[in-house]
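Visitor: Okay, predicted coordinates and the sequence, questions at the end:
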Amino acid sequence: MPFVSIIIVNWNAKNYLKGCIDSLLSQSFTDQEIILVDNASSDDSVDFVKKNYPQVKIIQNTENVGFAEGNNIGIKNSSGKIVALFNPDAVAEKDWLHILVNVVQDKPNIAAVTGKMYYLGDKYGKDAVFCTWSKIDHLSANPTNFHDDEPVSKVDYLSGAAMLVRRDVLDKIGLMDKDYFLYFEETDLCARMIRAGYDLMYIPSAIVWHAVSPLSNSENKVYYMERSRIRFALKNFDSLYAISFLFIFLGETFFIIFRDIKNRNFSRTKTRLRAIMWNLSNFKNTLRARRKHLSILAKNGTVQSYNKNLPLRSVKTK
């Protein structure tokens, strides 16, 4: 069985760390290391882990470098043939790691895997499902999570809250793109896996419980989601699909503006314009990143269409 490195990127999540780390140390699959990458927390997270979990390797950043770069730092300082990305506010059932390792090991066509994710706590009802299948609309780049009893399947992307990735795949496609900072980082990584011809698998028997982010439904979440969505489409969509995306996004923007004029509340318009301005000022950087990653893929193998090879492309959302 391969050695697994579990990377936890933490920022002020001390209240969740006990449940998270206890669940990982209690896994039936024990050939693992846990690496906590702390993004300059101010809630004594590091001291708590040092005192209670001396077996956990800790990397302290002097600033909040974001989720993507935090994971990159952890991956570079890990040794496992399989890398698990795991959120500090998540709790894994005992066989979670064993199930996913069995799926991904020695299967060269499978790059990464994830399991079924429930909400941690009863805020949304008992045993409410957070995510099963994850789909990207091939025209608008809007993400959708399914929430029912979806079976084992290839999917469009995997949640970075709890996923396993083969290191040899990362060696071929590159690490996470740090310029997203928040949201779409794992979707970008999965897009490169699909372009490289790999499969991403959803396995419902591997179960994780995940707390709702403090950013949920906030203006900041909307801003980062829209900012990252634009960058994702420009960077990863096939050229003609990227043009289609821009027309769709423009239409959405006009709708938001007209609605805000009618309601005399321009907060949503301001948020979208902020996201657009960020992408305009970083447009050259996005194009450079696109060329860089496509070049890496071409050097290590074939580069196939992203939009035409999305596994859930034809699956209708509710």
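Guide: Noted; the coordinates are in hand.
Visitor: only C-alpha atoms for contact and neighbour calcs from this point on.
Guide: OK.
Visitor: May I see the buried residues of the one helix or strand K116 maps to?
Guide: Element membership for K116 (DSSP states H and E) is strand 110-119. In terms of neighbour count (16 or more other C-alpha atoms under 10 Å), strand 110-119 has its buried residues at I110, A111, A112, V113, T114, G115, K116, M117, Y118, Y119.
Visitor: Which members of these are the farthest-apart pair?
Guide: Comparing every pair within the buried residues of strand 110-119 by C-alpha to C-alpha identifies I110 and Y119 as the most remote, at 26.7 Å.
Visitor: how close does the closest residue to G19 other than its chain neighbours get to L120?
Guide: Nearest residue to G19, sequence neighbours excluded (C-alpha to C-alpha, 6 or more residues apart in numbering): V91, at 6.2 Å. For V91, the distance to L120 (C-alpha to C-alpha, to the nearest Å) stands at 8 Å.
Visitor: Which one of those two is surrounded by more residues?
Guide: V91 (27 against 20; other C-alpha atoms under 10 Å).
Visitor: tell me which element that one is part of?
Guide: V91 belongs to strand 90-92, assigned by DSSP H and E.
Visitor: swap in I203?
Guide: I203 belongs to strand 199-210, assigned by DSSP H and E.
Visitor: the inter-axis angle of that strand versus strand 110-119?
Guide: 30 degrees (axes from the mean of the first three to the mean of the last three C-alpha atoms, to 10 degrees).
Visitor: Give the next helix or strand downstream of strand 199-210.
Guide: Strand 199-210 is succeeded, C-terminally, by helix 219-236 (DSSP H and E).
Visitor: For that following helix, name the packing helices and strands.
Guide: helix 185-195, helix 239-263, helix 267-281, helix 283-300 (3 or more C-alpha pairs under 8 Å, 6 or more residues apart in numbering; DSSP states H and E).
Visitor: Use this one as the comparison:
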Amino acid sequence: MKIAIVILNWNGRNMLKRFLPILQSNLIADSVVFVADNASSDDSLQLLKSDFPDVRVIELDKNYGFADGYNKALQQIDAEYYLLLNSDVEVTSDWIEPMLWFMEANHDVAACQPKILSISDRHSFEYAGACGGFIDKYGYPYCRGRIFDTIEYDKGQYDNPMEIQWTTGACMLIRSSDYWAVGGLDGRFFAHSEEIDMCWRLRLMGRKLYCIPQSKVFHVGGGTLNKSNPRKTFLNFRNNLTMLYKNLPDKDLRHVMAVRWWLDYLAAFQMLILNRSWGDFKAVVKARRAFHKWKKQFLSERQEIQLRQESAPDVQVRSSYSILWQYYFHRKKEFSRLHPSVSKGTKQFPNVVLLPQIEALLNEGHTVTLQLRGYSMRPFLEDNRDKALLIKACHIAVGDAVLARLPQGGYVLHRIVKIKGDEITLLGDGNLVPEHCKRSDIIGFVVGFYRKGRSAIDKTNGIKWGLYSIIWMLLRPCRRYLLAFYRRVWLKMFKPI
């Protein structure tokens, strides 16, 4: 099947009765709804059997929590995509298509989420995920549309698709291959921070995460645990510290953990004195003790993750600033104040929307300037830095850089390395595995590149590009080693070429 929509349920009978009918009326072809039941003690299973016979039920033998509950359920499902969905989410019409189309067109993206609004105030973002998740240098999560308890109104200010640092488990579309490539959610977490931990590991593998606001859902929030709950406080603090221990690079671990010691106890006393919550105070203290007691369990995984850090040195998994400092001292309580360019200026659109329009313009005889995305044409071309000038493809030859539509979906701007009749073989300068298409799939021919923000164009029929092309194609047998040197050595010492 294409998409398995999987709801993890624990005593959520009322939520299922309220939101499953809306979900069932807004499905797409080749999508199947599953409910994995974490040994509920209410009559959830009876409700599913009587009122929702088309929903496939997976009965787990005990409450495994969010993380391992999903792991054990997904092991029993064969699908190209998993769509993790909370039982207290109300979907909307056409909510799946924008995310699926985006994933189909962008194979370097592992997972995405929709815009998540509050069901109690439909003009406000919802706490859990809002319009995409981020994490600061000390491990504090925040969102585009929600920083700590400041929740913004949705005024369309974040309606551009954006690469993010984590996707919410409340509604996440993820490739099953990527889910299992990183081992899924960490079942030891039980609940809270598990999706951020998994997203961190995905990004260390070079995979991308996006929020697609053209998809929209409404979330109740706090459907299992209330926001102010000592158990939730315990899980949040313990799991967040564990996530940092697992994933932080060696050079940052000691400093971050020292700062967190002070900040965690400051938070604990704030809960005790200002909020008068003895339960939350004890939960923070117990969480720190629990973390130190079990962190040895994660040592081997930490060592494996450090090897991934070395192979992906330029992946920005965390923000470079402290969100506490920005929020409390600089009074930057909206995401747009942290990133002013996000809500104004040129909007970014997913390839699935943009490239078909470019194809139409090229077929009409227009020239098109395309902002390049991704690293598949390194070392000469960089993600979001350089642009390509395209015309309609007429006569093509080996060595030409072209825009092509792939048979399996999506577009690439890569170099032709082989032509055999109607069969075309493409290879990105920064790739090792070629793609294949037909001659009719070549829709654009690159006549030049604008590099490093320059207004002068590097023409593809010029001496500079021609010499580079010849040399790089001759070096193809040793490209693996040259690219590894460029990524691991050159970029650490110098700027991109």
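Guide: That came through, no problem. None of these values were measured; they are calculated from a predicted model.
Visitor: Send over the TM-score of the superposed chains.
Guide: With the length set by TM-score structural alignment, normalised by the length of structure 1, the two chains reach a TM-score of 0.88; 308 aligned residues with a C-alpha RMSD of 2.5 Å.
Visitor: if we can go back for a sec, for the strand holding K116 of structure 1, packing partners?
Guide: helix 96-104, strand 129-131, strand 162-166, strand 199-210.
Visitor: Just want the angle from it to helix 185-195.
Guide: Using the same axes, to 10 degrees: strand 110-119 of structure 1 against helix 185-195 is 150 degrees.
Visitor: what do V91 and L120 of structure 1 both touch?
Guide: Taking C-alpha atoms under 8 Å, 6 or more residues apart in numbering as the contact rule, V91 of structure 1 and L120 both touch W209, H210.
Visitor: tell me the residue furthest from the middle of structure 1?
Guide: The centre of structure 1 is farthest from one residue, K262, which by C-alpha atoms, centre = their mean lies 35.8 Å away.
Visitor: Look up how far I75 of structure 1 lies from that one.
Guide: Applying C-alpha to C-alpha to K262 of structure 1 and I75 of structure 1 gives a distance of 49 Å.
Visitor: most centrally placed residue in structure 2?
Guide: Nearest to structure 2 centroid, counting by C-alpha atoms, centre = their mean: L209, 1.7 Å.
Visitor: so what's the counterpart of that residue in structure 1 up against?
Guide: Taking TM-score structural alignment, L209 of structure 2 has L200 as its aligned residue in structure 1. Contact analysis of L200 of structure 1 by C-alpha under 8 Å, 6+ apart lists I110, A111, A112, V113, K154, V155, D156, Y157, L158, C190, M193, I194.
Visitor: wait, the first one sits on N102?
Guide: Spelled out, that is I110 of structure 1. No: between I110 of structure 1 and N102 there is no contact, the gap being 11.4 Å when judged by C-alpha atoms under 8 Å.
Visitor: Quick one: neighbours of the counterpart of W200 of structure 2 in structure 1, just the number.
Guide: Superposed on structure 1 with TM-score structural alignment, W200 of structure 2 falls opposite A191. Residues within reach of A191 of structure 1, counting by other C-alpha under 10 Å, total 26.
Visitor: cool, the one 3 residues further on as well?
Guide: A total of 24 residues lie near I194 of structure 1 under the criterion other C-alpha under 10 Å.
Visitor: tell me the contacts of it?
Guide: Here I194 of structure 1 is in contact with L200, Q304, Y306, N309, L310 (C-alpha under 8 Å, 6+ apart).
Visitor: please redo it, this time with the cut-off set to 7 Å
Guide: Applying C-alpha atoms under 7 Å, 6 or more residues apart in numbering, we find I194 of structure 1 in contact with Y306.
Visitor: any idea how far it lies from I7 of structure 1?
Guide: 23 Å.
Visitor: before we move on, what about Y241 of structure 1?
Guide: Distance from Y241 of structure 1 to I7 of structure 1, by C-alpha to C-alpha: 34 Å.
Visitor: More neighbours: those two, which one.
Guide: When neighbours are counted by other C-alpha under 10 Å, I7 comes out ahead of the other of Y241 of structure 1 and I7, with 27 against 20.
Visitor: Any chance you could list what contacts the helix or strand encompassing that one?
Guide: Using DSSP H and E, I7 of structure 1 sits within strand 4-10. Applying C-alpha under 7 Å, 6+ apart, the contact partners of strand 4-10 of structure 1 are 31-39, 67, 70-71, 74, 78-88.
Visitor: superposed on structure 2, where does that strand end up, distance-wise?
Guide: Strand 4-10 of structure 1, aligned to structure 2 and superposed, deviates on average by 0.7 Å (mean C-alpha distance after the TM-score superposition for structure 1).
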